[in-house]
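In: Below are the sequence and a predicted model for it; my questions follow.
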Amino acid sequence: MKHDIVLAGVGGQGILTIAAIIGEAAVRQGLHVKQSEVHGMAQRGGAVLAHLRLSSDPIHSDLIAAGSADVVLAVEPMEALRQAESLSPRGVILANARPVRNIGDYPELDDILAALRAFPLNVVIDAEQVAQDAGNARAMNMVMLGAVSPFLEFPDDLLATTIRDTFARKGPEVIAVNLKAFAAGREAGLAVKR
């Protein structure tokens, strides 16, 4: 088993939390994990990028070569498009459709979304709206984690258990909202995976 995952977004959107939960779930399953991170000016809305490699065999590099990622998961649509060159021809691109307009000349959103939806295997959803419907728009990253979950070879409850453990110190209400957001995102991913 091997999964090479590129995660991208803007500072404060929870990319590194997604990577940590996937990585912890992989370790719990006995897999090898390597991760690299690039933090932009995160506190000022800069780009955040992580490469996450999971494998049943030893991993020798934490970087993912262009054109070889199994998954590109982005919580911001332009960041998804910027990382699309990482995706293998058989890979899936997952993107939150809601932009963070952190630059003055942000491209036309409709053009970005059309380019993302042109990939043969894609999940493009308004993760913030899905999270809001689940109880808190801040759980958007858990929606995206749910959306990618059908593309990972984890037991059905492993990611949910890892989410529970990750948010345990924040109390049962936070856990419940995050699990509800995860489940809603999973439905979106399953709809494409089928």
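Out: Arrived safely.
In: going forward, measure contacts and count neighbours with C-alpha atoms only.
Out: OK.
In: Can you report how many residues neighbour N122?
Out: 20 (other Cα atoms under 10 Å).
In: roughly how far apart are the nearest residue to it once chain neighbours are set aside and V177?
Out: Excluding its sequence neighbours, the residue lying closest to N122 (Cα to Cα, 6 or more residues apart in numbering) is I93, at 4.8 Å. Computed as Cα to Cα, to the nearest Å, the I93 to V177 distance reads 25 Å.
In: repeat for D62
Out: In terms of Cα to Cα, D62 sits 32 Å off from V177.
In: Between the two, point out the one with more neighbours.
Out: Using other Cα under 10 Å as the criterion, D62 and V177 rank with V177 on top: 21 against 17.
In: A strand includes the residue nearest to N122, no?
Out: Yes: secondary structure of I93 (DSSP: H, G, I helix; E, B strand; the rest coil): part of a strand.
In: Tell me how many other residues crowd it.
Out: 29.
In: you'd agree it is up against V72?
Out: Yes: at 4.8 Å, I93 and V72 qualify as touching, with contact defined as Cα atoms under 8 Å.
In: In the chain, what residue spans correspond to strands?
Out: Assigned strands in the chain, in chain order: 2-10, 32-39, 47-55, 69-74, 87-96, 122-125 (criterion: DSSP state E).
In: can I get those strands in a markdown table with distance to V143?
Out: Putting the strands of the chain into a markdown table (distance: least, Cα to Cα, whole Å) gives the following:
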| stretch | distance to V143 |
| --- | --- |
| strand 2-10 | 14 |
| strand 32-39 | 21 |
| strand 47-55 | 18 |
| strand 69-74 | 11 |
| strand 87-96 | 9 |
| strand 122-125 | 9 |
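In: Quickly compare the ones you listed and say which is most buried.
Out: Stretch with highest mean neighbour count among the strands of the chain: strand 69-74 (a mean of 27; mean count of other Cα atoms under 10 Å).
In: helices and strands around the longest helix seen in the chain, which ones?
Out: Selection of the longest helix in the chain by residue count, based on DSSP state H, yields helix 172-193. Where contact means 3 or more Cα pairs under 8 Å, 6 or more residues apart in numbering; DSSP states H and E, helix 172-193 is packed against strand 122-125, helix 127-134, helix 140-148, helix 158-166.
In: this is the comparison structure:
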Amino acid sequence: MKKDIILSGVGGQGILSIATVIGRAALAEGLQIKQAEVHGMSQRGGDVQSHLRISSSEIRSDLIPRGGADLIVSLEPMEALRYLPWLSAEGWVVTNTVPFVNIPNYPDEKALDAELHALPHVVLLDADALAREAASPRSANMALLGATAPLLDIAAERLEEGIRAIFARKGDAVVEANLAAFRAGYETAKKQTAR
């Protein structure tokens, strides 16, 4: 088993929480992981990306070569497109469709949408709306993680254990809201990947 994942978004959206949950789940399944340092402007509002490599055998480098990513997981559509040069020919893009417009020359949203819809392997979801429906507007990252889960080759139960572990200190209500967002994202992705 091998999965090379690029996580991308904007500072403050919860990229590191996604990486932490996936990492915990991978370790619980006996897999090896390497994660590159988060690059970019990690303060709120700046571009953030991270490389996460998971394998059943030894991983030599923590950086994913161009054309080598199995997944690009993004909380922001423009950021998903920014990392397409790293995506393999059979790779998947899983992205939130809600833009985080933080620059004056943000690309035309219709053009972004058209480019995303033209990709051969893509899961598109309004992670923000799924999080609101789960009564946890700040859990869009967990909805996105749920949408990624069917493509990870890691048991969804392991990912849910990771969510429980990282949010436990915030109380049961926060844990349950994040699990609800995760499950909503999971169901959305299952419908889109079954085509």
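Out: Alright, I've got the coordinates. It should be emphasised that the depicted structure is a prediction, and the values quoted were computed from it without experimental measurement.
In: What does the TM-score come to for these two?
Out: Superposed pair, TM-score by TM-score structural alignment, normalised by the length of the first structure: 0.97. Supporting alignment: 194 aligned residues with a Cα RMSD of 1.0 Å.
In: picking up where we left off before, just put the helices and strands packed on helix 172-193 of the first structure in a markdown table and tack on distance to S36 of the first structure.
Out: Shown next, in a markdown table, are those (distance: least, Cα to Cα, whole Å):
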| stretch | distance to S36 of the first structure |
| --- | --- |
| strand 122-125 | 24 |
| helix 127-134 | 25 |
| helix 140-148 | 18 |
| helix 158-166 | 20 |
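In: which of those sits most buried?
Out: Note that of those, helix 140-148 is the most buried (mean count of other Cα under 10 Å), with a mean of 29.
In: what's the average distance of that helix to the second structure?
Out: Comparison of helix 140-148 of the first structure with the second structure after fitting gives an average deviation of 0.2 Å (mean Cα distance after the TM-score superposition for the first structure).
In: Could you tell me the angle between that helix and strand 87-96?
Out: 140 degrees (axes from the mean of the first three to the mean of the last three Cα atoms, to 10 degrees).
In: helices or strands next to helix 140-148 of the first structure in the packing?
Out: helix 15-28, strand 87-96, helix 127-134, helix 172-193.
In: would CSV of these with distance to A118 of the first structure be doable?
Out: Converted to CSV, those look like this (distance: least, Cα to Cα, whole Å):
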stretch, distance to A118 of the first structure
helix 15-28, 24
strand 87-96, 10
helix 127-134, 19
helix 172-193, 14
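In: Minimum distance to F154 of the first structure: which of those has it?
Out: Shortest separation from F154 of the first structure across those is recorded for helix 15-28, at 7.8 Å, computed as Cα to Cα.
In: could you check the angle strand 47-55 makes with the closest one?
Out: Using the same axes, to 10 degrees: helix 15-28 of the first structure against strand 47-55 is 10 degrees.
In: on average, how far is helix 15-28 of the first structure from the matching bit in the second structure?
Out: Looks like 0.6 Å for helix 15-28 of the first structure (mean Cα distance after the TM-score superposition for the first structure).
In: who's in contact with that helix?
Out: Helix 15-28 of the first structure is contacted from outside by 7-9, 32-33, 48-50, 52, 54, 74-75, 141-142, 145, 154, 158-159, 162-163, 166, using Cα atoms under 8 Å, 6 or more residues apart in numbering.
In: Then stretch 173-188 of the first structure?
Out: 123, 125, 127, 130-131, 134-136, 139-140, 142-150, 160, 163-164, 167-168.
In: Same check on stretch 107-120 of the second structure?
Out: Applying Cα under 8 Å, 6+ apart, the set of residues contacting stretch 107-120 of the second structure is 77-78, 81, 97, 99, 122.
In: State the distance from the residue nearest the centre of the second structure to E109 of the second structure.
Out: Compute the mean C-alpha point of the second structure, and by Cα atoms, centre = their mean the closest residue is V73, 3.6 Å away. From V73 of the second structure across to E109 of the second structure, the span is 19 Å (Cα to Cα).
In: for stretch 164-178 of the first structure, the distance to its chain's centre please.
Out: Between the centre of stretch 164-178 of the first structure and the centre of its chain there are 19 Å (Cα atoms, centre = their mean, to the nearest Å).
In: Show the end-to-end separation of it, please.
Out: Start-to-end span of stretch 164-178 of the first structure (Cα to Cα) is 8 Å.
In: List the residues that contact the equivalent of A80 of the second structure over in the first structure.
Out: Under the alignment (TM-score structural alignment), A80 of the second structure pairs with A80 of the first structure. Applying Cα under 8 Å, 6+ apart, we find A80 of the first structure in contact with 8-9, 72-74, 93-95, 116.
In: go on, L49 of the first structure?
Out: 6-9, 15, 37-39.
In: what about 7 Å?
Out: The neighbourhood of L49 of the first structure, defined by Cα atoms under 7 Å, 6 or more residues apart in numbering, consists of 7-9, 37-39.
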